[in-house]
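> Here is a sequence with its predicted model. Questions after.
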Amino acid sequence: MFESLSQRLSSTVERLRGRGRLTEANIRESMREVRIALLEADVALPVVQALIQRVQVRAIGQEVMKSLTPGQALIKVVRDELTVVMGAVNTDLNLAAAPPAIVLVAGLQGAGKTTTVAKLARFLRERKKKKVMVVSCDVYRPAAIEQLRTLAGQVEVLFHPSSAGQAPIDIAAAALDAAKKNFADVLIVDTAGRLHVDSEMMDEIKALHASLDPVETLFVVDAMTGQDAANTAKAFADALPLTGVVLTKTDGDARGGAALSVRYITGRPIKFVGAGEKTDALEPFHPDRLAQRILGMGDVLSLVEEVERKVDQEQVQKLAEKVIKGKRFDLNDMKTQLEQMVNMGGMASLIDKLPGMGGMSEQVKSKVNDKQVHHMIAIINSMTKKERRHPDLLKGSRRARVARGSGQQPADVNRLLKQYQQMEKMMSKLGSGGLKGMMRQMKGAMKGMGGPGGFTR
């Protein structure tokens, strides 16, 4: 999400970063480029106008013009105003109610509502340690109830059965009773969607809302619909007391207009974003972090949180102990590291969160894919256990066999073994000299590239 907008904004503000002084003329010129970039990203026109006006007022004032580093000051202003437009801070779910806290999920058909219910259930079970029950009140879409039953089993939460012959209000009442009997902390109710907003749909969901009195009413909307996402959310917000919005399919939306428009148009906060089909692909929405990513500043906080959550800490500890004891880093260890990278969402996901990568061209980003990582894992899988423990055994005929077994070329096997040798060499230095020894090695490598402690210019 935001690839095209990020590149345009990053290049615009980068031109101003090194300027000793800014004038009203070049600020206005920059704002014109920012306006075009936002409109191309399918951001709603009222949002663009409000954002540009606020940035210009602050930029032409003393805050930027009198700054010692006006270019950097302007970037800060743009970041701050982007954050304000998207909602300033993350708004968490309000589950402060007598159990079960009821979460009602609404949205149009095809927005990913049922999948989002499962993702949210997993999020609450794993990260909030809640006992969750889900129920489907969608008696119109074929197999909707069965889909939720399957997903509930996958994410290991309670499922309350329902059938197409029941009335949605009766289903909800029975589910609430079952949630109380099972001592569930949260009950998530999936509602029926339509292809468009209609009065019949609104009347049904209003009746459901009145009977359940949920603590959270979330509207699920497809980010790829751009400005229409904000307009649809507005229609629901006018009819229902929405407490928040969930943006889905953000991984398929390169523009990001919906994320920048929804909060301003509806007045409701974006609480979560979904980026992928897997049930763990749901993240809390942090406007400040996203604003930094749009401007190419990265998102280190989210990266750290992701590492803590997705990396197998036990495996990390085992490898650390192995290296410290001076034991050899082998191909099994390398495979574990590659698998950890895949679990983190792959190279593209990591690059997106690293500072300074926002300005990377699409051509370069497209080359950074996870196919190579999967190919490397396949090559290691084609080796015998003995070969993985003793890579020195992999000579000509063995390498040819491994290449055939993994569907790769002998050159690919050679390349992997060369990368392994580099990693093994680095690990052995770390083991023999500890962290200080590693730092000395790095410092020596930097000196070799010029200068006493860094690169030559």
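Right, received. Where do you want to start?
> From now on I want contacts and neighbour counts done on CA atoms only, so please keep to that.
Fine.
> same for the biggest helix by length in the chain, what does it pack against?
The longest helix of the chain (DSSP state H) is helix 410-448. With contacts defined as 3 or more CA pairs under 8 Å, 6 or more residues apart in numbering; DSSP states H and E, the secondary structure elements packing on helix 410-448 are helix 313-324, helix 396-406.
> Could I get the buried residue list for the last one?
So the one you mean is helix 396-406. 399, 400, 402, 403, 406 (16 or more other CA atoms under 10 Å).
> Would you mind reformatting the helices and strands packed on helix 410-448 (as a markdown table) and adding columns for distance to residue 47 while you're at it?
Converted to a markdown table, the helices and strands packed on helix 410-448 look like this (distance: least, CA to CA, whole Å):
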| stretch | distance to residue 47 |
| --- | --- |
| helix 313-324 | 43 |
| helix 396-406 | 52 |
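> who wins for proximity to residue 175 among those helices?
In terms of CA to CA, the element of the helices and strands packed on helix 410-448 nearest to residue 175 is helix 313-324, at 38.0 Å.
> which other residues reach the closest one?
Helix 313-324 has contacts (CA atoms under 8 Å, 6 or more residues apart in numbering) with 328, 329, 333, 336, 427, 428, 430, 431, 432, 434.
> alright, now check it against this:
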Amino acid sequence: MAFESLAERLQDTLKKIRGKGKVSEQDVKEMMREVRLALLEADVNFKVVKQFIANVKEKALGQEVMKSLTPGQQVIKVVNEELTALMGGEQSKIAVASKPPTVVMMVGLQGAGKTTTTAKLANHLRKKHNRNPILVAADIYRPAAIKQLETLGKQLNMPVFSLGDQVSPVEIAKQAIERAKEAHHDYVLIDTAGRLHIDEELMDELQQVKEVAKPDEILLVVDAMTGQDAVNVAESFHEQLDVSGVVLTKLDGDTRGGAALSVKAVTNTPIKFAGMGEKIDQLEPFHPERMASRILGMGDVLTLIEKAQSTVDEEKARELEKKMRTMDFTFDDFLEQLDQVRSMGPLDELLGMMPGMNKAKGLKNLQVDEKQISRVEAIVRSMTKQEKQDPSIINASRRRRIAKGSGTAIQDVNRLLKQFEEMKKMMKQMTNMAGKAKKKGKGFGGFKMPF
């Protein structure tokens, strides 16, 4: 997860104050010292840290907080609000021109993931907003940049406008917009050239493209892994091009998160999207309040729900719920459910969105073993149709055959069968409890998922 070490430091610090019935000025000062260190270690710009600490301290020591019934929780609320404000306050959406097409210029240094992000954005606009974008290959300098965009366009079944690498980017942009109007494309995404560093030549050319294309949006693609350098890059581009938004890439990597927390404050330019993985559909709108919530260990239920809504078939979900209630849940249903959950993204990422998961006992450093899940899948797929429907018929010889077919041990098969029965009982309990809406729950007897 992005911000992993920062999240851990902040959560440990805030834990000390969370349950306090009384909070002294000294408590707040000590907490802010820890928060300051955590932010500086995460490579957040020192001016940004200074301002953040001052804002939190002022509000946390206010009468409203100190005299409230749960001052510890109020202090955490203040930290959450200030962290959200630091990253932009609320989601900033992509521009929509009053008269189509909407022209978006993608700019940034070489290696930040600009070309891939251009394709990801086109995919997002089509899937989530029902738009009809055209990709424009205007990076004529980097070897294979045009080819890369064309390959991505083919993968997405989306048009790519190119005039090769012998025509100027200014002319390419001009003709691409004309083509978009003729073919009724409502978004034009121009992939411009980058360099390994900011230079005059690059900026002059981008200024010329800007003059001709008259973009409604200039999105700066920044590699979150570069830390403080990302902020310097954002500042330079913004000064010379008046950037309207930032896309942070590689936010799923082992990044300290300083760029995301600094870039908005330093440039006053909103983060509009975040790249959360290498796959073409792993670009998400950036929600400051959700990210702040995740950093502080409060989960991100809204994103989790949105992921589920976009991947889970409602009719199948209702059918599954009925099966769970009546204990008709089979291994076929289990496989189907596993596929749907997997299509939502990596499981440890999904668990990270659930409130309290990272603080729950034994789950703080939870790593979901995808290989183990694959083994479980192999065992189920090695069963006959009849065995999947009625596991009670699986005797010793059948277990040997399933173990051999799935490349696992008989003990693995036995364990899965036992846990599957426990899971069915647990589901029955849960649906009964939900039906009765009882507040008293007895837990589930140490049940473990079968992977």
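On my side now, so go ahead. Bear in mind that the values here come from a model prediction, so they are computed numbers and not experimental data.
> contacting residues around the residue lying closest to residue 300 of the second structure once chain neighbours are set aside?
Nearest residue to residue 300 of the second structure in three dimensions, chain neighbours excluded: residue 353, at 4.5 Å (CA to CA, 6 or more residues apart in numbering). The contact partners of residue 353 of the second structure, taken as CA under 8 Å, 6+ apart, are 294, 299, 300, 301, 303, 304.
> Pull the contacting residues for residue 48 of the second structure.
Applying CA under 8 Å, 6+ apart, the residues contacting residue 48 of the second structure are 262, 265, 266.
> Please pick the buried ones from the contacts of residue 353 of the second structure.
Going by neighbour count (16+ other CA under 10 Å), these have 294, 299, 300, 301, 303, 304 buried.
> how far away is the second one from residue 351 of the second structure?
Residue 299 of the second structure sits 9 Å away from residue 351 of the second structure when distances are taken as CA to CA, to the nearest Å.
> who's sitting farthest from the centroid in the first structure?
Most distant from the centre of the first structure: residue 397, at 43.7 Å, with distances by CA atoms, centre = their mean.
> Just the strands from the second structure, written as ranges.
102-107, 133-137, 160-161, 187-191, 217-223, 245-249, 271-275, 283-285 (DSSP state E).
> Reformat those strands into TSV and put mean neighbour count next to each item.
Shown next, in TSV, are these (neighbours: other CA atoms under 10 Å):
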stretch	mean neighbour count
strand 102-107	25
strand 133-137	27
strand 160-161	23
strand 187-191	28
strand 217-223	26
strand 245-249	27
strand 271-275	25
strand 283-285	19
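> In TSV: these, plus distance to residue 39 of the second structure.
Below are the strands of the second structure laid out as TSV (distance: least, CA to CA, whole Å):
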stretch	distance to residue 39 of the second structure
strand 102-107	28
strand 133-137	38
strand 160-161	42
strand 187-191	34
strand 217-223	19
strand 245-249	18
strand 271-275	19
strand 283-285	24
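> Residue 53 of the second structure contacts residue 37, correct?
No: counting by CA atoms under 8 Å, residue 53 of the second structure sits too far from residue 37 to count as a contact (10.6 Å).
> Can you report how many residues neighbour the aligned residue in the second structure for residue 348 of the first structure?
Aligned counterpart of residue 348 of the first structure in the second structure: residue 348 (TM-score structural alignment). When neighbours are defined as other CA atoms under 10 Å, residue 348 of the second structure has 15 of them.
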